[in-house]
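1. sequence and predicted model, in that order:
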Amino acid sequence: MKFIDTHAHLQFDFYDKDRDEVIRTAFEKGIKSIINIGTDGPTSKMAIELARDHKNLFATAGWHPHDVTKYDEKKLLDFLEEDKVVALGEIGLDYYRNLSSKKLQKEVFETQIKIGIEKNLPLVIHDRNAHQDTFDILKKYHPEKVVFHCFSGDYTFAQDVLEQGWFISFTGVVTFDKGSYYGIIRDVPDDKYFVETDAPFLTPYPYRGKRNRPEYVEYIIQQIAEIKQKTPIEIARQTTENAENFFCLNKKLD
């Protein structure tokens, strides 16, 4: 089976001692591509540098809601010109930690949405305890390509997102909180979801509590296959196709 991990943070310092080995092992163990997600200026820059150094590793650039006090539009625009940047993100709202004011989070979120639309780039959305505000702001501009990374809403919210033509993405949480996701996974259209590790975070069972790795996306696929009553190969093939289409990877993959 071949997999695409659509959301990882391999530039984070959790990987400083063995980053190249982690990337190499991921590709050896079935990963077809990894999308490395930026969360501010330095992490977006490093994601791009890693993507330059590794074929089939791609990058995004954007300012996470925790980091909007340091938002730099000139840097963002420069990052988005890079050939291996395939989306803008992760961007959005986080009312769980509130490390930035809600007002500033909303302002920078809207600014980045408008840039993404102008650049015709997919948007990778961070939404934590802010479902309605996140949805309302996105609906105001209605970008075409949107994925709710690490989807954490309920069944009704999932249907609201899907009705807009947007995507949802599942992490390792589905392996240890199956009850919360069962109906969502069962009913999500085959062409409207991805899988992701969010490495180094949200490690799936049976490695929960340890540092996450891209190849662990296999355990997420196995859980989805069980719920959808399909084979893991079918889920791997479908999610890979979905990611390639959404991020326009077909012409970039070796």
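-> Good, I have the coordinates. Model, not experiment: these values are computed from the prediction. Numbers count the residues shown, from 1 in each chain.
2. please make it C-alpha for all contacts and neighbour counts, starting now.
-> Will do.
3. all helices of the stretch 1-150 of the chain, in order?
-> Taking DSSP state H, counting those that start in this stretch to define them, one finds helices in the stretch 1-150 of the chain at 19-28, 41-53, 73-79, 102-119, 131-141.
4. most tightly surrounded among the ones you listed?
-> Mean neighbours per residue, mean count of other C-alpha atoms under 10 Å, is largest over the helices of the stretch 1-150 of the chain for helix 41-53, with a mean of 20.
5. next one for the comparison:
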Amino acid sequence: MNPIIDTHTHIYLPELNESLENLVGRAREAGVTQMLLPAIDSETHQQLLQVADTYGYLPMMGLHPCSVKANFEAELSIIKNYLAQRSFIAVGEIGLDFYWDRTFEKEQYEAFHQQIALALEYNLPISIHSRNATPEAIDVVRQYPGLRGVFHCFSGSVEEAEAALATGFYLGIGGVVTFKNGGLDKVINAVGLDKVVLETDAPYLAPVPFRGKRNEPSYLTHVVAKLAELTGLPEATVAARTTENAQHLFNIKG
């Protein structure tokens, strides 16, 4: 198997920390040579950076839309300080989430725009979370020519995929592509792999045959296998293309 990059994984969360050394070992055996670690909020920034520094993985910095509350300006101030102090691979994960609660919808938009401004200031891509808000997130991205990034955990329609790709963004594809009624088979058949990167979103959204269980980066081999099945390409080709895409988008040296 060619080297694989997990472009979105939360292996620093407590659900995975108990067996982190074993998890990293399994990932390496599966060919996962690099991981990108998106931020959530200030409660976990230290854990994120500690894991990134310990294993040589690449941290992002940002405020997750589900963590956008009345105090979001204070959270953004912390993010600005981090970005000024050290290097990050991207600003993320940021965006909009209208699945659980829209109480702070206005604040989510404001935080999204402010963090896009930071990404442009530091010439970084962004990782977008857009649960139940993909069209709205695409509308925001269209306002910023030259902005680059990925729609993390993309699970929209073919039309939404084409609209996202038209902005120059990539699609983050993970375990959902293996779900029987996930709908991503139609997306991949329509748009191919030219702008696809791999991700797990671990510990969430494990692929079949682990659906409903704790996800981990080594399971990306099942995502690669499904993409190979859908495209008719060898698994090695799927791994190589998606890794090249990730290296290009995030400016990762090969």
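-> Okay, I see it. What you see is a predicted model, and the numbers here were worked out from it, not measured in a lab.
6. circling back: and the helices of the stretch 1-150 of the first structure: which comes nearest Phe246 of the first structure?
-> helix 102-119 (14.0 Å; C-alpha to C-alpha).
7. other SSEs contacting the closest one?
-> With contacts defined as 3 or more C-alpha pairs under 8 Å, 6 or more residues apart in numbering; DSSP states H and E, the packing partners of helix 102-119 of the first structure are strand 85-94, helix 131-141.
8. Asn250 of the first structure is nearest to which of the ones you listed?
-> Here strand 85-94 is closest among those (C-alpha to C-alpha), at 11.5 Å.
9. quick one: map Ser157 of the second structure onto the first structure.
-> Aligned counterpart of Ser157 of the second structure in the first structure: Asp154 (TM-score structural alignment).
10. that match - how many residues pack around it?
-> Neighbour count of Asp154 of the first structure, defined by other C-alpha atoms under 10 Å: 13.
11. next up, the contacts around it.
-> Taking C-alpha atoms under 8 Å, 6 or more residues apart in numbering, we find Asp154 of the first structure in contact with Ser180, Ile184.
12. cool, and Leu202 of the first structure?
-> So Leu202 of the first structure contacts Thr171, Gly172, Val173, Arg208, Asn212 (C-alpha under 8 Å, 6+ apart).
13. close enough to count as contact, the first one and Ile221?
-> Read that as Thr171 of the first structure. No: look at Thr171 of the first structure against Ile221 with C-alpha atoms under 8 Å: they stay out of range, at 9.5 Å.
14. quick check: neighbours shared by these two?
-> Residues touching both Thr171 of the first structure and Ile221 by C-alpha under 8 Å, 6+ apart: Val195.
15. thinking again about what came up before, any of the contacts of Leu202 of the first structure buried? List them.
-> Thr171, Gly172, Val173, Asn212 (16 or more other C-alpha atoms under 10 Å).
16. now secondary structure and distance to Pro189 of the first structure too, for the residues you listed, in JSON lines please.
-> Compiled in JSON lines, those are given as follows (DSSP: H, G, I helix; E, B strand; the rest coil; distance: C-alpha to C-alpha, whole Å):
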{"residue": "Thr171", "secondary structure": "coil", "distance to Pro189 of the first structure": "17"}
{"residue": "Gly172", "secondary structure": "helix", "distance to Pro189 of the first structure": "20"}
{"residue": "Val173", "secondary structure": "helix", "distance to Pro189 of the first structure": "20"}
{"residue": "Asn212", "secondary structure": "coil", "distance to Pro189 of the first structure": "27"}
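17. for Asp187 of the first structure, state which of these is nearest.
-> Nearest to Asp187 of the first structure among these, with distances taken as C-alpha to C-alpha, is Thr171, at 16.8 Å.
18. now distance to Leu162 of the first structure too, for the buried ones among the contacts of Leu202 of the first structure, in JSON lines please.
-> Formatted as JSON lines, these follow (distance: C-alpha to C-alpha, whole Å):
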{"residue": "Thr171", "distance to Leu162 of the first structure": "18"}
{"residue": "Gly172", "distance to Leu162 of the first structure": "21"}
{"residue": "Val173", "distance to Leu162 of the first structure": "20"}
{"residue": "Asn212", "distance to Leu162 of the first structure": "28"}
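19. what does stretch 114-132 of the first structure correspond to over in the second structure?
-> Going by TM-score structural alignment: stretch 114-132 of the first structure matches residues 117-135.
20. in the second structure, what sits opposite Val174 of the first structure in the alignment?
-> That one, Val174 of the first structure, aligns with Val177 by TM-score structural alignment.
21. just to check, that match is in contact with Ala225?
-> No: taking contacts as C-alpha under 8 Å, Val177 of the second structure lies outside contact range of Ala225: 10.4 Å.
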